[in-house]
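>>> heads up, no residue letters with this:
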């Protein structure tokens, strides 16, 4: 009995030790500030029976000065077997999830790290990430990777920071046992067949967030079409689903097409036309992996006007614009990824369900915003510090409120212009300050008070309405020091009134309804 208890204790201890709370972001390490990553060439073989990986990552970088130490990130659970520079073995230290490499005396701009080991298992993907190894209904292996909260350190050695993207993209040579397929980023360049294995060479030349480098292994059914972008170009569009769901694949592909058309209408052409538009079915809910979004929503399509809607499909696709094309360097500004994408979800309701569906959706979501944490986190936040529900819900409401304040004639061209501005896209990064300055410059309006209130505090205005005479009402928004235009439904119809801390007199023979469509977050 004692022996059995000891074995149980050791097993639980091993599982606990492996389920570390990996986090990333925060201030960049000074040693890592000295280098710029140009390219990753990741070569990995998957061993589903033992849930292990083995391979290497070749990292091409540049540095303005000679390096005494090249610092990368890789969790300690993997064993680093060898590190090469200029074809020679170099010394390294691997501890505390840090891989320090001592370069040889050369002008090398590449390092190759050979490593492998048992993969960390995701306890609650995608919110608590790692590898998910499952089997489908046909007893085939099915593996997915989720790492937004943990970074690329859980699957490859890299400069693992949101401010660092490989400027020349990645090559991924991914090997699995026959007959398994591995879906990944970019375009499939070649498939190499061995005696009992298959190697898939995927590649993209676009910059890519390191947590968006991804792969999913399984036996899939594929549906595809050529998508005609509003840019005029043709982009391959694919869906990969498990064999047991093959009958659902054609409709999923059509929904992906409709969602892409909707995103393009409001945010501009698909950002990665040289690659593909694609989703792959995963053993967890979903994630915005660049050009290969994870989809695990079990085909829960709902009617929306004349079409069907899949919120997960549409949301993760929206990240191709906000999160993948437009990226933040500091997780303090993570709401730009999630809030703008969540607002894009509202726009599917607007486009296909009409105004009533849109405003019902907005009002319904606004009710559940707790206003506990500011949307913008402190500078140099980690992912754990910055990630919470209000960066979605309140972030989307901030964008919705901007639409109400600016009007559609200004708002829609402005959002599309922001998503297309070269100062903020691909290799360039964006901050909340950049977004605020862009909106104010484009609109010609001073919105500093609005942004400060809704992005940096948890306060919202308090509505106060008082009767004045026979047909007058004094309306104020208490708790703010600025004014903003707000719709008011009066006996004479809908009017826009500049409301702020000082009462504004509104004429109406019946009690007015302030902000009847729900443009502004306030205590009513």
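Now that the structure is in, tell me what you want to look at. These numbers come from a predicted model, not from an experiment.
>>> going forward, measure contacts and count neighbours with C-alpha atoms only.
Noted.
>>> any idea how far residue 312 is from residue 351?
Relative to residue 312, residue 351 is positioned 17 Å away (CA to CA, to the nearest Å).
>>> check residue 76 too.
On the measure of CA to CA, residue 76 and residue 312 end up 33 Å apart.
>>> and residue 159, by the same measure?
Counting by CA to CA, the gap from residue 159 to residue 312 is 30 Å.
>>> more neighbours, these two?
In terms of neighbours (other CA atoms under 10 Å), residue 159 is the more surrounded of residue 159 and residue 312; the figures are 29 against 21.
>>> so the residue nearest to that one when sequence neighbours are not counted, which state does it fall into?
Spatial nearest neighbour of residue 159, chain neighbours left out: residue 72 (5.0 Å); criterion: CA to CA, 6 or more residues apart in numbering. Here residue 72 is strand, with the state taken from DSSP: H, G, I helix; E, B strand; the rest coil.
>>> which parts of the stretch 101-250 of the chain are helices?
249-267 (DSSP state H, counting those that start in this stretch).
>>> which residues in it form strands?
Remark: strands assigned in the stretch 101-250 of the chain by DSSP state E, counting those that start in this stretch are 110-118, 130-135, 141-146, 170-177, 181-184, 187-193, 197-204, 215-218, 220-228, 234-242.
>>> next, the angle from the last one to helix 249-267.
So the one you mean is strand 234-242. With axes from the mean of the first three to the mean of the last three CA atoms, to 10 degrees as the basis, strand 234-242 and helix 249-267 are set at 140 degrees to each other.
>>> what packs against strand 234-242?
With contacts taken as 3 or more CA pairs under 8 Å, 6 or more residues apart in numbering; DSSP states H and E, strand 234-242 sits against strand 220-228, helix 249-267, strand 277-281.
>>> what does the shortest one rub up against?
Okay, so that is strand 277-281. 183, 216, 235-242, 291-296 (CA atoms under 8 Å, 6 or more residues apart in numbering).
>>> nearest to residue 359, out of the strands of the stretch 101-250 of the chain?
Evaluated with CA to CA, the strands of the stretch 101-250 of the chain place strand 220-228 nearest to residue 359, the distance being 30.5 Å.
>>> list the buried residues of the closest one.
220-224, 227 (16 or more other CA atoms under 10 Å).
>>> distance of the spatially closest residue to residue 102 that is not a sequence neighbour relative to residue 153?
Nearest non-adjacent residue to residue 102, counting by CA to CA, 6+ apart: residue 69, 5.0 Å away. When distance is defined by CA to CA, residue 69 is 18 Å away from residue 153.
>>> which one of those two has more residues nearby?
residue 153 (25 against 15).
>>> the more buried one reaches residue 76, doesn't it?
No - counting by CA atoms under 8 Å, residue 153 does not reach residue 76; the two are 9.4 Å apart.
>>> residues shared between the contacts of the two?
In contact with both residue 153 and residue 76: residue 97, using CA under 8 Å, 6+ apart.
>>> how many neighbours does the residue nearest to residue 327 when sequence neighbours are not counted have?
Nearest residue to residue 327, sequence neighbours excluded (CA to CA, 6+ apart): residue 429, at 5.5 Å. By the criterion of other CA under 10 Å, residue 429 has 19 neighbours.
>>> please compare the first structure with the one that follows:
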């Protein structure tokens, strides 16, 4: 074990020790004691003591051995207690360090062996200060004074409330969540409800998830819910069961607000392909926080308002939480990152899905208007990319809005809508139910387009600054050049000088010169609603 801990301490040796801690390393690095096994199934059983804000239970972790091992790393926050760890009915020794624990086996577990490690635990999980931006449990009451409980842990980690292998590269193929709560309350988790087991003072609610799921998407919601449902039938005739769990005082509001769902699903299925989780269904669950993309059990807390808590551009008054969080079913839940450094895969594509919906519902010009509205939230303070292996994501706001604008820019750089849309849909289908990194997406775009867009992605993802179009006019000649850090960066410029709109390819290597009269120069304008860049006039 001492050798093991030495190995862990040495992992970040090449990084700035002031930036990253051992806790970051333990959480973010896919070390040999994590990569040696592949989780195939989680069987999570827990009892929720609402009065004392306490959890107790067991997670049976089914795994397949990738390479032989005699110890592994699992994760559970330090404030949660481990009662015991069992393997084949035998208690195993373990040690704890920060939010990780290291389990020692009595023998070497051979490659290709299957096994089950059972972790019994209990404790008071972290209470969120400001969910969902701050991870943890939310303990509230409805209008009738009945408990209303939820949890959100993206970024913070699912190990804040249940033991698991808390690394994004490893999703179970399927999962069961069994949640026991006081009688009179419902516990809604992901997937299909397959059982209710009542006892004198409590009810166990059993949910089965039949698809891969990333750990932070596993959820539970506890309340005196009203439940209604309907069936969405897509143009191909496929039926999707849609379930809605809302506070009883909001039932009528919910029935009206959630009428947006079928039209949204129509738009997204055309753009991205079939909803990824037909077997598990689609659900919206009212939560005591704004929202979260919990797979097949989307957290809804937008208070039945238009836009986002009443804020929206123009007449685009759709419910932001419904649209955005459902977009994550394709982008984040089906196509998933394998390291938090690539969180942009989730948030950039999902935020762009809002523009896809706007174009579908309101038309192309309104889509441009919507994106221009979102552009106000871009800050360019740091890169969208995070640092691999360190549990470090990139610029929180820019991975949403700048990332969406990057995709919008790519569409207009390609100047071939049918190709762009086929690539967008292709990414959603090619990488469905997989964990991937950003380079795989970039390679896919390059292959499908038969063009090297790597410098383009490098500039928008790895550098804080967007490209700056430098331009100057002298002697009846317009000169254009990009100022951009990415080597070999090239991007078209769309401009108007007079009546005609023109397009010219510009690089960051040399000036492009275009004949232009003084009158035309005075009329010069650049289409900054189609691409994300700044301009600078050079005297």
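Nice, thanks for sending it over. None of the values given here were measured: they were computed from a predicted structure.
>>> can you pull the TM-score for these?
The TM-score (TM-score structural alignment, normalised by the length of structure 1) is 0.89; 498 aligned residues with a CA RMSD of 2.3 Å.
>>> the stretch 351-500 of structure 1: helices as residue ranges?
355-366, 383-386, 390-406, 408-420, 432-443, 448-456.
>>> buried set for the fourth one?
The one in question is helix 408-420 of structure 1. 411-412, 414-420.
>>> which residues touch the residue of structure 1 most remote from its centre?
Distance from the C-alpha centroid of structure 1, by CA atoms, centre = their mean, peaks at residue 470 (53.7 Å). Neighbour list for residue 470 of structure 1: residue 509 [criterion: CA under 8 Å, 6+ apart].
>>> please apply the same query to residue 43 of structure 1.
Contacts of residue 43 of structure 1 (CA under 8 Å, 6+ apart): 55-57, 172-175.
>>> and it, what's its match in structure 2?
Superposed on structure 2 with TM-score structural alignment, residue 43 of structure 1 falls opposite residue 45.
>>> got it, and residue 300 of structure 1?
Checking TM-score structural alignment: residue 300 of structure 1 goes with residue 305.
>>> from what I can see its match touches residue 312, true?
No - between residue 305 of structure 2 and residue 312 there is no contact under CA under 8 Å: 10.2 Å.
>>> thinking again about what came up before, so the match of residue 43 of structure 1, which of the three states?
What three-state DSSP gives for residue 45 of structure 2 is strand.
>>> distance of it relative to residue 193 of structure 2?
Distance from residue 45 of structure 2 to residue 193 of structure 2, by CA to CA: 14 Å.
>>> just to revisit the earlier point, counterpart of the residue nearest to residue 327 of structure 1 over in structure 2?
Aligned by TM-score structural alignment, residue 429 of structure 1 pairs with residue 435 of structure 2.
>>> do residue 147 of structure 1 as well
So, by TM-score structural alignment, residue 147 of structure 1 is matched to residue 153.
>>> go on, residue 323 of structure 1?
Match for residue 323 of structure 1 (TM-score structural alignment): residue 332.
>>> kindly report the same for residue 512 of structure 1.
Using TM-score structural alignment, residue 512 of structure 1 sits opposite residue 524 in structure 2.
>>> hmm, its match is touching residue 496, no?
Yes - at 5.6 Å, residue 524 of structure 2 counts as touching residue 496 under the criterion of CA under 8 Å.
>>> on that earlier part again, which ones are touching the residue nearest to the match of residue 300 of structure 1 when sequence neighbours are not counted?
Leaving aside its sequence neighbours, residue 305 of structure 2 sits nearest to residue 319 (CA to CA, 6+ apart; 6.7 Å). Residues near residue 319 of structure 2 by CA under 8 Å, 6+ apart: 257, 260, 302, 304-308.
>>> can you verify residue 299 of structure 2 is assigned to a strand?
Yes - under three-state DSSP, residue 299 of structure 2 sits within a strand.
>>> neighbours of it, how many?
Count around residue 299 of structure 2 with other CA under 10 Å applied: 31.
>>> then residue 250 of structure 1?
Residue 250 of structure 1, neighbours per other CA under 10 Å, totals 14.
>>> and it, what pairs with it in structure 2?
By TM-score structural alignment, residue 250 of structure 1 lines up with residue 255.
>>> likewise for residue 278 of structure 1?
Under the alignment (TM-score structural alignment), residue 278 of structure 1 maps onto residue 283 of structure 2.
>>> which one in structure 1 is aligned with residue 4 of structure 2?
Checking with TM-score structural alignment, residue 4 of structure 2 has no match.
>>> buried set for the helix or strand harbouring residue 4 of structure 2?
Using DSSP states H and E, residue 4 of structure 2 sits within helix 2-10. Judged by neighbour count using 16+ other CA under 10 Å, the buried positions of helix 2-10 of structure 2 are residue 8.
>>> ok, then the element right after that helix?
Following helix 2-10 of structure 2 toward the C-terminus (DSSP H and E): helix 22-28.
>>> if we can go back for a sec, now the buried residues of strand 220-228 of structure 1 as CSV including distance to residue 122 of structure 1?
Formatted as CSV, the buried residues of strand 220-228 of structure 1 follow (distance: CA to CA, whole Å):
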residue, distance to residue 122 of structure 1
220, 22
221, 25
222, 26
223, 29
224, 30
227, 34
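>>> in those residues, find the pair that's most separated.
The widest separation within these (CA to CA) is 21.1 Å, between 220 and 227.
>>> what's stretch 211-229 of structure 2 aligned against in structure 1?
Going by TM-score structural alignment: stretch 211-229 of structure 2 matches residues 206-224.
>>> span of that stretch from start to end?
22 Å.
>>> now for the closest residue to residue 244 of structure 1 other than its chain neighbours, how many residues are close by?
Sequence neighbours aside, residue 137 is the residue nearest to residue 244 of structure 1 in space, at 7.1 Å (criterion: CA to CA, 6+ apart). When counting by other CA under 10 Å, one arrives at 10 neighbours for residue 137 of structure 1.
>>> same check, this time on residue 90 of structure 2
Residue 90 of structure 2, neighbours per other CA under 10 Å, totals 12.
>>> can you find the partner of it in structure 1?
Checking TM-score structural alignment: residue 90 of structure 2 goes with residue 88.
>>> look up how far residue 58 of structure 1 lies from that match.
From residue 88 of structure 1 to residue 58 of structure 1 the distance is 14 Å (CA to CA).
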